[in-house]
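1. Have a look at this prediction, sequence included:
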Amino acid sequence: MKRRIAAAALCLFAGAAAFAQPTGTRADNEGPTSAAALQPTLCHGSGWADALRCYAIPVTGLQAGQATELTVLVAPALSEAQREPLYLLAGGPGQASSDLVKLLNPLRKINRERDLVFVDRRGAGRSQVFDCGLSDSPPADIERFVELLADCYQANPERPLALNSRQTVEDLEQVRTALGHEKISLWGGSWGTRTALLYQQWYPQSLQSLVLDGVAPIDSKVFLTAQAAEAALVELQQACSADPVCRGFGDWRSALDLILANWDKASAVSFPDPFTGLPSEEPVESWMLANAVRTALYDPSVAAQLPFAIDQAAKGNLLPLSGIVGLFARLEGSMAMGLTFSVACAEELSRMQRDEILADAAGTFLGEAFVQPFVRGCAQWPVPSREYPVSEPRSHPVLLISGSADPITPPIYAEQTLDHLENRQHLIVQGGGHINSARGCIPDLMEEFLNSGGQTLDQACVADIQRPPFMAGMFGPSLKEELRQELRQEIQPQNNPESEVAASTEEAQP
């Protein structure tokens, strides 16, 4: 259980498919590996029932001896239309794009007329994952984690040099050429938005359009996330205050501060396992608990449970808060830690100063709980700093998507740091967390944007996307009175004593 919390704490972010040749227009120069020479096999991805095409595509490195094979999954277009494919780029850094296959469910309409392509970058997923044995069960003790990370680096000192954003973009371009796609569109989520923006800078001639969800601009320092997480929690607090049920929990925000400030050894060892209710096998430290709250803010349906869970924790009942932590148990293994640190240390931590970290942490519930494992880890992962180029103006159509309550890539990133994108429009989901492409009408707007060549969208439907109802008690949210009456009329036979008992019990619910 403890190791599952530790894994979540280190995470940044995250139709019937025919077996046929790739659709879309083909490049005249197919490169060293042509589309005709590739022999795909049938494969499957988690969260999608239909078969996909699976390729092993050889790519060369920027340095000698860095050649490898990348695993690429393709969901073929259902029609014979010749629209450019959409490549989906994962976040992290360290998440595998093959983990995004579940997005095919909300993006079915887009998949009707274009291939959807998932490229596992070097060191992630099915492309020779570089996880240092830490992804499935990272130790909660930071000292031990750093020690194991150092051992991994010393055993593989050359491999981190091949894992960086420049190489990822070069690999992506080789995959595009190998599959014979003349131009492609890119969807990026979280750190994947930065990869997409760098691809736009280096290979503008290969790109049709961009959809960026949870935008991490090239110049931003997204690992400084404490202020963004605090703002997301404040927005949750404001929404709670406007809700007649949730405001009954009082000042749960201050209660959270007290819980974290007073978290001691006894609290750490008594925190219950969400699957058994028994004390956790090993201590759950306060930095892990703070990160669990941060991670809960990624998903509005989980964030809606926080006020109740924190109120209960303040009263001595840690089970609801433990249950929220348990919702993220499946995050373990989602980040390849060797890849994560190779990119993060060279491209993020190397640009951050101590005074910036302190300023970001000041006055927040998170403090340095998120960034500290990376600061400590990067001291044992000595990769050279890699600076990004100054962004040049680009005219590709770009659709930006943000959640107003995103705890790591807030809308201000898309609003204030992307002036070099000359043809952009921005969708902001009020109350939305991190990654909103599957919510409400967003998939339809994405399809319209891609199919229209980036014409201005009517965003009115975005306002219809609402926060989920707040958790009212152990049995979930409170039903609105009109819905209660409607349900009563549907399920209560006349003169049924059992139904009368059920009705009286329902009235007693908060």
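-> Thanks, I have it. All figures in this text were calculated on a predicted structure; none of them were measured in a lab. Residues are numbered from 1 along each chain as shown.

2. from here on, contacts and neighbour counts on C-alpha atoms
-> OK.

3. And for the longest strand seen in the chain, what's in contact with it?
-> Looking across the chain with DSSP state E, the single longest strand is strand 48-59. For strand 48-59, the external contacting residues (C-alpha atoms under 8 Å, 6 or more residues apart in numbering) are 15-19, 33, 38-45, 67-76, 101-102, 104-105, 171, 174-175, 178.

4. Give the next helix or strand downstream of that strand.
-> On the C-terminal side of strand 48-59, the closest following helix or strand by DSSP states H and E is strand 68-75.

5. returning to what we had before: are any of the contacts of strand 48-59 buried, and which?
-> 15, 17-19, 33, 40, 44-45, 69-76, 101, 104, 171, 174-175, 178 (16 or more other C-alpha atoms under 10 Å).

6. tell me how far the ends of stretch 366-384 are from each other?
-> With C-alpha to C-alpha, to the nearest Å as the measure, the first residue of stretch 366-384 is 29 Å from its last.

7. what sits up against it?
-> Residues outside stretch 366-384 that contact it (C-alpha under 8 Å, 6+ apart): 9-10, 142, 145-146, 149-150, 153, 160-161, 223-226, 229-230, 287-288, 290-291, 294, 341-342, 344-346, 349, 357-358, 360-361.

8. which ones are touching Trp287?
-> Listed by C-alpha under 8 Å, 6+ apart, the contact set of Trp287 reads Leu366, Ala369, Phe370.

9. Apply 7 Å and report the result again.
-> Neighbouring residues of Trp287 by C-alpha atoms under 7 Å, 6 or more residues apart in numbering: Ala369.

10. tell me which element it is part of?
-> Here Trp287 sits within helix 286-296, counting by DSSP H and E.

11. Tell me the first helix or strand C-terminal of that helix.
-> helix 300-303.

12. also this one, for the comparison:
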Amino acid sequence: MNRSATLFILGCSALSALSAAAAVPAAPRLTLGACTDPALPKDARCGIYEVFENRAARKGRKIPLRVVVLPALGPDRKPDAIVAFGGGPGNSSVEEGLYYSQELAPLRRHRDFLLVDLRGTGGPGLLDCPELHDVQGFLDHYVPTDKVRACAGRLRKVADLSQYTSDNAIDDVDEVRAALGYPQVNVMGGSYGSRAVLVYLRRHPDRVRTAVLSGVAPTHDRAPLFFARSAQKALDGLIAECARDAGCARTFPHLKEEIDTVLAQAEREPVRVRLLDPKTGQPYEIRLSRSGVAQTLRYMLYDPAAAAELPLRVHLAVQGDWRPLTQSGVSSAQGMSSFDNAFFFGVTCSEDVPFIRDQEIPAAVAGTFLGDFRIREQRAACAEWPAVKVPESFLKPVVSDVPALVIAGERDPATPASDNEEAARTLRHSKYVVIPDAGHGWNGFKGQECLYSLYVKTVEDGAVDRLYTSCVAKMERPAFVLSPGDPEVAVSRADLEPLVGTYAGEETVKIDLLEGRLRLEIESKAFLLIPTAATRFRPEGLPAGYAVRFEREGQGSATALVLVQPGKPEERLARKP
């Protein structure tokens, strides 16, 4: 999701980008039609746009890009669209863009959302590496070299893998913009999506009206060089916060020592934990080595709701119950390995890893719990991937006069606040905001509507001069979780069966029975539900605060399902006939 250097004022690079853009022939028009994907809103319009894989040559293989437009809902439609970029690199911008459109619903009154999957990341153009969608391999090696080699060998038979870079991907999107007739766009993205925004600002500055960036991964990031340092700083901040919190300090008075203990135990001998697969109901074993524990801790720090449980899950592991910590590791591995594809390796192996110098590594990882693990593993993976190192000029900070909102998390273990602040310095009309106690996002925070109102006002005003950011200081992080929560209760099969069914609202959820337990399926994810009352359940593996509640009258079937998420309004889904 994800990842300063000397500031450098660009000279004529913006003019060069404009000249290069002007030299490209006019894009053909793109006609959109009805969408066939039931996960998309009914009013969405869909299409496929083909671009040359080798944009410089403008000949040879063409690749399809999935395009989705969510049309403005009001009568006063503005000509500029909203473009949201997915993170990763490698996540689907269409899928993440749908989330943006829901959280920023007021923007749809007057503007279209233009969602385009970057080359290789989704739709018919996906160049996936299913070999790497492996939890154990991720925990042991992040991206196992032999599987990277296998994926590269398979994909290079059909694609030129050296062409999957940020510059090419952003030029693709701007070509789609032109084909649909939008004179300008408002661009937004978090994590890698922020780099996509920066590259758009650099290459097509006249086409961008506003920009919103969060968790900024600057062009000079050279990930994962500073991951270990940033993760250690985030962990130290969490430990210090726990010491200041009366409940956390009383319950976990030796948090730092307990973290050291679980790391040392896994280093001496990997811990083996048996879990149930929520898709099959069958037991399976996960092995946590030191690298697996380190990665689990790092990814828990991404998410404030998960970070609030880190002291408890570490404490339980020290006491001998490794299941909760292991479940966090499995959840992270499933999410982070899902976007291992040609674009992920194309970007990281051409724009970041090649610029890491050997002599920098010892100082970058000294005294950290992650060490040089990620650097070693990603360097080995990139040695197997046919990427081409981009020119060193790519690393120069992006200079822009476009109004920009930059949002950072105070304790971001991947893209620290210092990276965000540095990027904001050369975005000369920018507003820089830091969310106290936040990580790589703000999941679980109370007051999230504050941030979304800043997104909306930036786009609606076309400026950041009148942004009032005082509400950010009033946002509240999730409280530390001091106990495992409500205990599991026994619910008979006869009482579970009336809850089975499909429930729909903004999302569609399927509930079925698997080996005598309820299972929830949403999109491509599945969770076993632990009963805490006859009609209330908590999804196994998710942080505290997540719950599922059923509405049921008498002895009949449930009529609705309510999704409870920390820091967000409850979402009621009606049972489908």
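-> Sure, I can see it. Worth saying up front: this structure is predicted, and the values here are computed from it rather than measured.

13. matching residues in structure 2 for the helix holding Trp287 of structure 1?
-> Mapped onto structure 2 using TM-score structural alignment, helix 286-296 of structure 1 covers residues 290-300.

14. could you pull out the helices for the stretch 1-150 of structure 2?
-> 13-23, 93-103, 135-141, 145-155 (DSSP state H, counting those that start in this stretch).

15. that older thread, buried residues of the longest strand of structure 1, list them for me.
-> Judged by neighbour count using 16+ other C-alpha under 10 Å, the buried positions of strand 48-59 of structure 1 are Ala51, Leu52, Arg53, Cys54, Tyr55, Ala56, Ile57, Pro58, Val59.

16. In structure 2, what residue corresponds to Ala309 of structure 1?
-> For Ala309 of structure 1, the residue aligned by TM-score structural alignment is Arg313.

17. how about its match, what does it touch?
-> Pro324, Leu325.

18. And for the one 3 residues further on?
-> Remark: with contacts taken as C-alpha under 7 Å, 6+ apart, Leu316 of structure 2 is in contact with Trp322.

19. distance of it from Glu241 of structure 2?
-> Distance, Leu316 of structure 2 to Glu241 of structure 2, by C-alpha to C-alpha: 20 Å.

20. about what we covered before: among the helices of the stretch 1-150 of structure 2, which comes closest to Phe252 of structure 2?
-> Proximity to Phe252 of structure 2 (C-alpha to C-alpha) singles out helix 135-141 among these, at 26.2 Å.

21. Show me how far that closest one is from its chain's centre.
-> A distance of 19 Å separates the centroid of the chain from that of helix 135-141 of structure 2, by C-alpha atoms, centre = their mean, to the nearest Å.

22. Tell me the counterpart of Phe480 of structure 2 in structure 1.
-> Mapped onto structure 1 by TM-score structural alignment, Phe480 of structure 2 lines up with Phe470.

23. count of neighbours near that match?
-> When neighbours are counted by other C-alpha atoms under 10 Å, Phe470 of structure 1 registers 25.

24. Report how many residues lie close to the aligned partner of Thr364 of structure 1 in structure 2.
-> Counting by TM-score structural alignment, Thr364 of structure 1 lines up with Thr368 in structure 2. Look at Thr368 of structure 2: counted by other C-alpha under 10 Å, it has 17 neighbours.

25. so Leu518 of structure 2 touches Pro531, yeah?
-> No. Leu518 of structure 2 lies out of contact with Pro531 (C-alpha atoms under 7 Å); the separation is 8.7 Å.

26. Please identify the buried residues of stretch 372-382 of structure 2?
-> For stretch 372-382 of structure 2, by 16+ other C-alpha under 10 Å, it's Asp372, Phe373, Arg374, Ile375, Glu377, Gln378, Arg379, Ala380, Ala381, Cys382.

27. do you know how far the fifth one is from Asn2 of structure 2?
-> In this structure, Glu377 of structure 2 and Asn2 of structure 2 are 16 Å apart, going by C-alpha to C-alpha.

28. Could you find the counterpart of Gln102 of structure 2 in structure 1?
-> So, by TM-score structural alignment, Gln102 of structure 2 is matched to Asn105.

29. so what's its match closest to, chain neighbours aside?
-> Among residues not flanking Asn105 of structure 1 along the chain, Trp48 sits closest, at 7.2 Å (C-alpha to C-alpha, 6 or more residues apart in numbering).

30. neighbours of whatever residue of structure 2 lines up with Asp251 of structure 1, just the number please.
-> Using TM-score structural alignment, the partner of Asp251 of structure 1 in structure 2 is His254. For His254 of structure 2, the count of nearby residues is 14 (other C-alpha under 10 Å).

31. Same check on Pro436 of structure 2?
-> 17.

32. What of the one 5 residues further on?
-> Here the number of neighbours of Gly441 of structure 2 (other C-alpha under 10 Å) works out to 22.

33. Using the three-state scheme, assign it.
-> Secondary structure, DSSP: H, G, I helix; E, B strand; the rest coil: Gly441 of structure 2 is coil.

34. what residue of structure 1 takes the place of it?
-> In structure 1, Gly441 of structure 2 lands on Ile435 (TM-score structural alignment).

35. No further queries at this time; thank you.
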